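Colleague: Provided below for reference: sequence and predicted model.
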Amino acid sequence: MKKVLIIIAALCLLASGVWFGLAAASKSTLAAWFEARQADGWLVSHDPIEVKGFPLSLNATIPNLELADPETGWLWSGPAILIDQALLSAGDISVTWPSAHVFATPEARFDIASAQFQSNLQLEPTRNLAVSGAATQLRDLTLQRANDAAWQASLDAATITFTRLQNEDQTYDLNAAIEGLSLPQGLRARLDPAGVMPTIFEQSSLDATLTFDRPWDLEALEQARPQFTAIQIDEASAIWGDMVLRASGAVTVDAQGIAEGDLALRAENWRAMLDMALRARVISQDLYQMLDGGLGLFAQLSGQPENLDIILRFSGGAVFAGPIPIGPAPRLILR
């Protein structure tokens, strides 16, 4: 029995030594990564990193973190970010975002608040931390634009997954389900000035397959984002009151972010959508009249004039609704 106790004590000491060694290595790795970003010209600020979780996990807390990339104009700051890693599974990482944090792009700065903001990542340590899977859960989230009290969006819940296809380094399945999405008050007032529509979108979803010019790995954060080369939408849908919009199709994307391909749309109560686009100044009065006449003819021919089934064609940098040119196509560039 004495020998058994000695062996158990030795194993405990060995396990403790391993954990403390890995904890020190984890803290050192994080600190070195932040120092490398500073050397690249980033703004980096944080309080001392703490690592806990003995004996089965490594739970790193980075207090008062602020990261800003001057090249892209992105900024993130929050009171603390928690990174949890199972000791026996180096590639499985859980990130808990703070209940209140700030995210900024070159266009705007946003305050984010949520009851839950959790991301679970499956990374490949031997391949520059390439993402093989990611899942994010959101609950009771609000997005407030800085210096604009009328601009606030919110959602009740959302689940977003991003999974690399087997045997494909640069192609990923994206699935998103959003419940209780509420648009900013100013935009909602332009779309629905009479206030007859529900305040929230009942449900929105997206199932798509995305191909990029390179994998999503650590380089995507440190240097530049991978860019689209192809997008296949199996199904995208949004329901707002009596308006339902569904889409599917596929496009290729060139190096300038210009799409080529077709997108099939089904719009239920489509004229209400067209009216909203006009009120929101998405389309001009002239284009509204042209679309109303042309699309109305398509809808009449289908036998259901309140619903519209049509193909959006992306070609030569422009978008066409059937034979009707709508305008220039948006450039699909990730900053």
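Modeller: Thanks, I have the structure now.

Colleague: C-alpha from now on. contacts and neighbour counts both.
Modeller: Will do.

Colleague: helices or strands up against the helix or strand harbouring residue 273?
Modeller: Under the criterion of DSSP states H and E, residue 273 resides in helix 270-279. If contacts are counted by 3 or more CA pairs under 8 Å, 6 or more residues apart in numbering; DSSP states H and E, helix 270-279 sits against helix 185-191, strand 243-253, helix 285-302.

Colleague: Apply 10 Å and report the result again.
Modeller: The helices and strands touching helix 270-279, judged by 3 or more CA pairs under 10 Å, 6 or more residues apart in numbering; DSSP states H and E, are helix 185-191, strand 243-253, helix 285-302, strand 307-315.

Colleague: Export the ones you listed to TSV and append columns for distance to residue 203.
Modeller: TSV is the format used below for the helices and strands packed on helix 270-279 (distance: least, CA to CA, whole Å):
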stretch	distance to residue 203
helix 185-191	17
strand 243-253	10
helix 285-302	25
strand 307-315	19
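
Colleague: who wins for proximity to residue 231 among these?
Modeller: strand 243-253 (5.4 Å; CA to CA).

Colleague: for comparison:
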Amino acid sequence: MTDAAQTPPRHSRRGLVVPFAIVGVLLAAWTGWWFWLADQIETRLAVHEQALSEAGWRVSHQPVSVGGWPFRTRVAFPAAEIVAPSGHGVSAPELVAEANAWNPGHWVVIAPDGLTLSRAGKGRIDIGGDGARMSVSHLRDRFPDLRAELIRPTFTPRPDAEPFPIASAEHVQFEMRPHLTDGVAATDELDVLFRLIEARGRPGGPVEGAARSGRLSMEIEATIEQASRLRGVDSAGVFANWTAADGRFTGVRGRLLAGESSARISSDALSARADGRLEGQLALTAERPGEAMAGLAGSRSGAVNRVAAAGAAAAASAQGDRPMELVLRFRDGRTWLGPFALAPAPKLF
């Protein structure tokens, strides 16, 4: 028998090496992309912080850390504080922003250890609960999509702060996105949605009074005109510039539930005075509004005109349990129900 016949054939190992080589090249390319993206994020953060500072904002935090390789980008801001020129702001022991490395235009920001809300001239409120998060996407568009939510939040004013009307809630949600007309984003309009689910008022406050020690829920949606004017560098904040440009809330629709009382609300347009108080009127289709008015009359809030609330309660009670068509007017800085001035008009800034 010949030697050639006795020697087994040799198989090439190239087939085993090639897949590993391809994976190695792809991993090296992806790692390069990830580190380039992380560097870009840090650079853009520095640019945005400088721009905010020049616009009158105060942004501070301890050194930022960037991680999340290989599939995420995670940016941590320890001891973060962001304060607008108006004096309103938020701070947190840590803010964490995350995005998928393949989709850096969609970010989710969480506050794992809670937030502190700063109210200009009114003090600070600590916000606890089961979660605080915000997501923002379409960052390259004129207006991004934004969604913020608080899950079972609690609101605790600091000892030197003014009272806050809500002590806790099951859910708070805010959404903002470009207004669409025939499927196309409008030039200068934004749609906004606000939900407050099963809020409990502070003892003796107007929310507890209106809900008769029950819970308050509301859902309100509207379109903001002149949305590009929502910016400003003075102490009055973004709404002052918007108000001066004749900005309005249009297509206002919503529903309120306060204890046993409920109402559907609508308004074609609402604006704001130079001092930030709302102007305009809301149409309400209310069920059992007398109970909410009576609760307001019995509250210990200095912002509520208890005599006027008692008069409105008596007038509403005369209608029994039948649904009532009512109109709330925001005029002269006050909230009016017929001839009764119930409380100051809501204030934007």
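Modeller: All right, it came through fine. Note that this is a predicted model, so its numbers are computed, not measured.

Colleague: Mean per-residue distance, the helix holding residue 273 of the first structure versus the second structure.
Modeller: Its aligned residues in the second structure lie a mean 2.6 Å from helix 270-279 of the first structure after superposition (mean CA distance after the TM-score superposition for the first structure).

Colleague: That helix to strand 243-253, inter-axis angle?
Modeller: Counting by axes from the mean of the first three to the mean of the last three CA atoms, to 10 degrees, helix 270-279 of the first structure points 70 degrees away from the direction of strand 243-253.

Colleague: what does helix 270-279 of the first structure contact?
Modeller: For helix 270-279 of the first structure, the external contacting residues (CA atoms under 10 Å, 6 or more residues apart in numbering) are 187-193, 242-245, 267, 280-289, 291-292, 295-296, 299, 305-309.

Colleague: how about it, which residues of the second structure does it hit?
Modeller: Residues 289-298 of the second structure are where helix 270-279 of the first structure lands when matched by TM-score structural alignment.

Colleague: So what's the residue count around residue 71 of the first structure?
Modeller: For residue 71 of the first structure, the count of nearby residues is 12 (other CA atoms under 10 Å).

Colleague: For it, list the residues it contacts.
Modeller: The contact partners of residue 71 of the first structure, taken as CA under 10 Å, 6+ apart, are 40-42, 223-224, 335.

Colleague: Residue 103 of the first structure matches what in the second structure?
Modeller: The alignment partner of residue 103 of the first structure in the second structure, by TM-score structural alignment, is residue 117.

Colleague: Next, count neighbours for its match.
Modeller: 21.

Colleague: Give me the distance between it and residue 82 of the second structure.
Modeller: Residue 117 of the second structure sits 10 Å away from residue 82 of the second structure when distances are taken as CA to CA, to the nearest Å.

Colleague: Overlap of the contact sets of these two?
Modeller: Contacts common to residue 117 of the second structure and residue 82, judged by CA under 10 Å, 6+ apart, are 88-92.

Colleague: Include neighbour count when you put those into CSV, please.
Modeller: Listed next are these as CSV, based on neighbours: other CA atoms under 10 Å:
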residue, neighbour count
88, 20
89, 19
90, 18
91, 22
92, 21
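
Colleague: Keep only those of the residues you listed that are in strands.
Modeller: In this view, those that belong to strands under DSSP state E are 89-92.

Colleague: Please tabulate those residues in a markdown table and include distance to residue 17 of the second structure as additional columns.
Modeller: Output for these, formatted as a markdown table (distance: CA to CA, whole Å):
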| residue | distance to residue 17 of the second structure |
| --- | --- |
| 89 | 57 |
| 90 | 54 |
| 91 | 53 |
| 92 | 50 |
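
Colleague: Identify each buried residue in the helix or strand residue 173 of the second structure falls within, please.
Modeller: Assignment of secondary structure by DSSP H and E places residue 173 of the second structure within strand 171-181. By 16 or more other CA atoms under 10 Å, the buried positions in strand 171-181 of the second structure come out as 171-179.
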